[in-house]
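Novice: Using only what follows, build the 3D model:
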Amino acid sequence: MAQLWGGRFTKETDQLVYDFNASIGFDKKLCEQDIRGSIAHAQMLAKQKILTEKEGEDIVSGLQEILCDVKSKKLEITDEYEDIHSFVEENLTRRIGNAGKKLHTGRSRNDQVALDMKLYVRDEIDELDGRLKKLLETIENIMEKNLHTYMPGFTHLQKAQPVTLSHHMGAYFEMFKRDRGRMHDIYHRMNLCPLGSGALAGTTYPLDREYTASLLGFDGPTKNSMDSVSDRDYLIELLSALSTIMMHLSRFSEEIITWNTNEYQFVEIDDAYSTGSSIMPQKKNPDIAELVRGKTGRVYGALISVLTTMKGIPLAYNKDMQEDKEMVFDAIDTVKNCLQLFNGMLSTMNFRTDKMADSAKKGFTNATDAADYLVKKGIPFRDAHGIVGQLVLHCIEKQISLDDMTLVEYQAISPAFEDDIYEAISMKNCVERRNTIGAPGAQAMEAVIRENKLYLRKNWKESR
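Specialist: As a prediction, this is how the structure comes out:
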């Protein structure tokens, strides 16, 4: 059992207790971050003359070799070690001798793991941001190509008013844009370095915490050592943001699943992102969309789990906090995979624009425009609403659309209708006349797309 403690103990830890307590099975994921933090700590110790220059150089060189060997698989992280910290320190000491035992001077595993998790989350936020940006680029491309692709907009899952595919996709662009913003906010708020906080009360060694923070790319050191080692707010914020991403992906998936049905036929999912049935040869199932929808609950579960773990923990560090890692690791991996696969599915999807336009026409989505037409003729809106309701009832009885009605039929319900009613309720006019900010008209959407392109060209780290 390789562990970093034991001097005050007179007997070996029970093997079951050791196994239950050990975290090497999952915190080995933090190897690179642990070594990166240890290198910065050693450089700071040498700068402050707590280590000799030679000791500092030997430690840094040894740590770099360990990382290189782990990456090349020459060195395996095994369960003989209690955690990633003991793995690194034990292997360092084997390689460079007693100088390796000095690496832990002025720090505790409490501030060490707090640092590792922050470094890991920062790295993963960068990765998640890249995948969100790629998805936004795919959505923006669909928007640009479909300014005049008319389709029904829905409320209560019933056809409501005509929009464009560009406008519909734009709603998801806004959602994922907000998701990116939440990630950036988390990065900024968490970007303070806990290293040097010790177990909970700092240390008597003359550490230069500002220097360590600078080496590791933090905005500065944390300001309270007790909070530093017990803070998991940033993980809860991250899991909340990841849950929101999954909620957006799940809503989008639900629409794609619906649009992919025989009843809608709005989309055809590429064969590479579909599966078949073992018994029904005609089937082409939207499994990626369904799995994304299903995995949303998995990420929600991680958020609730960590919230529940943290709710009763007194200051400062408690072993309960070890339970955060598996939840966070799994949630991050799940969201990254879902973003990548969903983007692949969306970018290869075929949109049946003819089916969309036909569905908008047959769903009385232009009824509001017919009422607006009457208002412009001087009829109060409430009366116009009732007249158009009669038109819709007439169409339902005859199984036709508003576009199919004759002028005689229109005028039988209201003499205010004239030949220009057909132009007023055309899908093109219904959409293109709506050009206020945020509306589906091409003029309004072109302005939004220009803004989107400028947004996607920005580097968020440079602008924050």
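Novice: going forward, measure contacts and count neighbours with C-alpha atoms only.
Specialist: Will do.
Novice: Pull up the gap between K101 and D129, please.
Specialist: Distance of K101 to D129, computed by Cα to Cα, to the nearest Å: 38 Å.
Novice: I'd like the structure of this one too, to check against the first:
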Amino acid sequence: MKIWSGSAASEGDNSAYDFMVKKDINVDAYLVRYEALHLLMYNFYLYNHGIIKKEDAKKIFIALIKAYEDGIKLNESLEDVHGNMEYYIIENAGEAGRNLRMFMSRNEQVHTDFNFFAMETLLSFQKSILETVKVINNIRQDGVLPGYTHFRQAMPIRYSTYLNYISEIFTSAFYRLNDVFNDLLELPLGYGSGFGSVSGVDFGEVASYIGMKKNIRNPLFESTRYIDTYINIISVLNQFLIDISRIFQDLIIFSGDEMGIIRLPPGYVTGSSLMPNKVNPDFLEIFQGYVSRSISLASLIYSTTINKTPGYHRDFQIIKDEFIPFLIDLKIILNGMPALFNGIEFDSEKAINMIKNTTYATYNSRLEFNKTQNWKEAYKDTGNKIRNGIQLQDYIPEAETDHLDTKKMDDVLRENEKFIYSNINDFIKKIKKIVES
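Specialist: From the prediction side, this is the model:
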């Protein structure tokens, strides 16, 4: 039985619609735990305030805890995780289950489910990012390599400065993801389908059960935050992934036969199917393909949302169906970052030998300026020396690095873990005690 059975809409067979729903069911399998969690929170309020019979509530709790811990198998004929969960609870809790989701809209439910899923996923991203920063910060190799603009040698730079640059990109992403994580602590439940709830439930109290917030009262504004959440996440990810793709392009060039100043670790390169001499940077290239996929997701979100009225629209389902699998894939990919950077070998001798005489031009212009106090003449003099093939004075640049406080990042991570693991687990234990009493 579909959750909307008995409404004004008549049911019928439509194989084309069933096909479209099937993918949604496959993705909704990742949301079962979160569906059970928010229903436990909602029904705990109903239990506390005597809105449903305590014995009925206990039957619902037992079934929801089982669904939370063991999962449920979803049936596409029931459309989505919400219909499947309702069917499962009625099957396991009997008539008591018919009040499982009274006064609730699946709009606010899918929003809440996705927020929970996103928080746990962002936490995983943060763990991988922090581990990568720690790995890079512990690399003790140093030396000088050429910097490039317009794919031409520009000025030399210390390898330690370059490594710190990579760490800064990861660190910046860590904190921007954390801003999104904190924003997700606002519990969506309570806006119904975008026009408010008639349940009489204090959703501020519901939020407090696991340390969430409920500060937004306007239901229309809260409902629009569903799509805003996708936009916020993809915006942070795109900036991060584009930056990493540029680093990877450096690594592809630096590790090629023409330069060979770094060596990529085993497991991140492959051989050629034809040429036994080839060492291909496949991981880096495939990663760049995932960056393109991330950018295309942003386009999907914007184009699906533009010119829509406030509230939920069913084609938003497509956003969820594409976005969740991408986040799952990205979680696995980011887990591979620490080993990648830990395994890179830098050939400092080869790197300094490949620096061209002209790469020291800016430094030599500075030396000449120190004598003449005339920048234009100093610049011109260095240009003349290059044209006449005169050897310039080389130099070793200083390391220019910023301190990155990984201890502070550890503290942030522990706070987020407290929500995901401690607060929620404590709440589940409280429900279990009620069931056992």
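Novice: Any idea what the TM-score is?
Specialist: Overlay of the two chains. TM-score (TM-score structural alignment, normalised by the length of structure 2): 0.88; 413 aligned residues with a Cα RMSD of 2.2 Å.
Novice: So between K101 and D129 of structure 1, which is more surrounded?
Specialist: Neighbours were counted for K101 of structure 1 and for D129 using other Cα atoms under 10 Å; D129 has more, 18 against 15.
Novice: Kindly provide the distance from the counterpart of that one in structure 2 to P281 of structure 2.
Specialist: Using TM-score structural alignment, the equivalent of D129 of structure 1 in structure 2 is Q126. Distance, Q126 of structure 2 to P281 of structure 2, using Cα to Cα: 25 Å.
Novice: Equivalent analysis for T161 of structure 2, please.
Specialist: Noted for T161 of structure 2: a distance of 24 Å to P281 of structure 2, by Cα to Cα.
Novice: Of the two, give the one with the bigger neighbour count.
Specialist: Neighbours per residue (other Cα under 10 Å) separate T161 of structure 2 from P281, with P281 holding more: 22 against 19.
Novice: Not counting its neighbours along the chain, what's nearest that one?
Specialist: V269 (4.7 Å; Cα to Cα, 6 or more residues apart in numbering).
Novice: any idea where the helices of the stretch 1-150 of structure 2 begin and end?
Specialist: Using DSSP state H, counting those that start in this stretch, the helices of the stretch 1-150 of structure 2 run over residues 15-28, 32-48, 54-70, 81-93, 106-137.
Novice: In a markdown table, list those along with distance to D426 of structure 2.
Specialist: What follows is the helices of the stretch 1-150 of structure 2, written out as a markdown table (distance: least, Cα to Cα, whole Å):
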| stretch | distance to D426 of structure 2 |
| --- | --- |
| helix 15-28 | 25 |
| helix 32-48 | 12 |
| helix 54-70 | 13 |
| helix 81-93 | 23 |
| helix 106-137 | 16 |
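Novice: closest to E400 of structure 2 out of those?
Specialist: Evaluated over the helices of the stretch 1-150 of structure 2, closeness to E400 of structure 2 peaks at helix 106-137, with 13.7 Å, by Cα to Cα.
Novice: mean per-residue distance, the closest one to structure 1?
Specialist: Comparison of helix 106-137 of structure 2 with structure 1 after fitting gives an average deviation of 1.4 Å (mean Cα distance after the TM-score superposition for structure 1).
Novice: now that helix, how far from the chain's geometric center?
Specialist: 6 Å (Cα atoms, centre = their mean, to the nearest Å).
Novice: got the angle for that helix vs helix 81-93?
Specialist: Taking axes from the mean of the first three to the mean of the last three Cα atoms, to 10 degrees, helix 106-137 of structure 2 and helix 81-93 form an angle of 110 degrees between their directions.
Novice: counting contacts, what elements does helix 106-137 of structure 2 pack onto?
Specialist: Where contact means 3 or more Cα pairs under 8 Å, 6 or more residues apart in numbering; DSSP states H and E, helix 106-137 of structure 2 is packed against helix 32-48, helix 159-183, helix 219-254, helix 316-334, helix 337-343, helix 406-417.
Novice: I'd like to know which of those helices lies nearest to D113 of structure 2.
Specialist: Comparing those by Cα to Cα, helix 32-48 comes nearest, at 5.1 Å.
Novice: Mean per-residue distance, that closest one versus structure 1.
Specialist: Superposed on structure 1, helix 32-48 of structure 2 shows a mean distance to its aligned partners of 0.7 Å (mean Cα distance after the TM-score superposition for structure 1).
Novice: and the residue most central in space within structure 2, how far is that from D183 of structure 2?
Specialist: Centroid-nearest residue in structure 2: L122, 4.8 Å away (criterion: Cα atoms, centre = their mean). In this structure, L122 of structure 2 and D183 of structure 2 are 12 Å apart, going by Cα to Cα.
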